[in-house]
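Engineer: Below: sequence and its predicted model.
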Amino acid sequence: MTDQTEPTASILKSRQGPTKAFCVEKLLSRAKGASLAEIVETSGWQPHSARAFMTGLRKKGYELVRECRPSGETCWRIER
């Protein structure tokens, strides 16, 4: 017999909203891309985890372009 008070995984997922990975992909998809600081702030990940996520995107076939903003800050964006 199952406990009726336990929500299923699909219900939990729908309550949580967008995932961190989804939010970071959206940041990287912007025309201006995202800096490491923006990714860390949005996701709550450590910098090494954010860099590892970008490596994972490359392995999935995404092309990440590294650019320098006028402020001198390095940013990355997904090339479409």
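Structural biologist: Yes, it's here. Just so it is clear, the model here is predicted, and its values are computed rather than measured.
Engineer: rest of the way, CA atoms for contacts and neighbours
Structural biologist: OK.
Engineer: Look up the closest residue to the most centrally placed residue in the chain, ignoring the ones flanking it.
Structural biologist: By C-alpha atoms, centre = their mean, the mean C-alpha position of the chain lies nearest to residue 24, the distance being 2.2 Å. Among residues not flanking residue 24 along the chain, residue 39 sits closest, at 6.2 Å (C-alpha to C-alpha, 6 or more residues apart in numbering).
Engineer: Make sure that neighbour is indeed in a helix.
Structural biologist: Yes. Membership of residue 39 in a helix is supported by DSSP: H, G, I helix; E, B strand; the rest coil.
Engineer: let's bring in a second model and compare:
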Amino acid sequence: MIDEMHQALLKTAAESPDQLIARPVGLNTRAAKALFAKLRKTALAVEVVVIEDEPHWHSDERGPIGLRLTTAGRESLGFGPDVGGSVASMPVADAGPDSAGTKPRSGTKQALIIAMLRRDEGATVGDLMAAIGWLAHSTRAALTGLRKRGMILTKGCDAEGRTVYRLTDDTTTEAR
């Protein structure tokens, strides 16, 4: 349940052109983390990569990370549908792999991983490691990140008995 303070944050975001939810001033790191997680879980906000001068909650390897109000968030406050946010911010988490705006920027390692996993033959961890230059643990972490974003990975074996991962869009699809 969202309390009055949270609702005020969402209302401020709904009234701003970029639809970004600003981290409250003076909020300590632990409280900010908890609030960030709570807002993300409500489906009223989505995690996005923002540019340096936009409101953000924390930074990671992707850059500054902010929260953008979703259409559901706007409607819960009595506002109309989203009028379009900042072009500079790229969503990084959403309900599914083909939801509007969740595709990674072209030319990134994440885009390469997704393309390889969508091939009919899928990809092994070794294939992914060779293509992106990461170690096995980082490559597996990227696969976990895709699962956390709601993408469906199936696991199977190829003719040589190696574990092959495939990215599917349908929850009813079984491992090949």
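Structural biologist: Received, thanks. Owing to the predicted nature of the structure, the values given are computational and were not obtained by experimental measurement.
Engineer: quick one: the aligned residue in the second structure for the residue nearest to the centre of the first structure from residue 159 of the second structure, how far?
Structural biologist: Matched by TM-score structural alignment, residue 24 of the first structure corresponds to residue 113 in the second structure. Distance, residue 113 of the second structure to residue 159 of the second structure, by C-alpha to C-alpha, to the nearest Å: 21 Å.
Engineer: Then residue 21 of the second structure?
Structural biologist: Distance, residue 21 of the second structure to residue 159 of the second structure, by C-alpha to C-alpha: 49 Å.
Engineer: what about the two, which has more around it?
Structural biologist: residue 21 (27 against 6; other C-alpha atoms under 10 Å).
Engineer: from memory that one sits against residue 73, does it?
Structural biologist: No. Counting by C-alpha atoms under 8 Å, residue 21 of the second structure does not reach residue 73; the two are 11.0 Å apart.
Engineer: Mutual contacts of these two, please.
Structural biologist: Listed as contacting both residue 21 of the second structure and residue 73 by C-alpha atoms under 8 Å, 6 or more residues apart in numbering are residue 10.
Engineer: one step back: state whether the match of residue 24 of the first structure and residue 128 are indeed in contact, as I suppose.
Structural biologist: Yes. Residue 113 of the second structure is within contact range of residue 128, at 6.6 Å (criterion: C-alpha under 8 Å).
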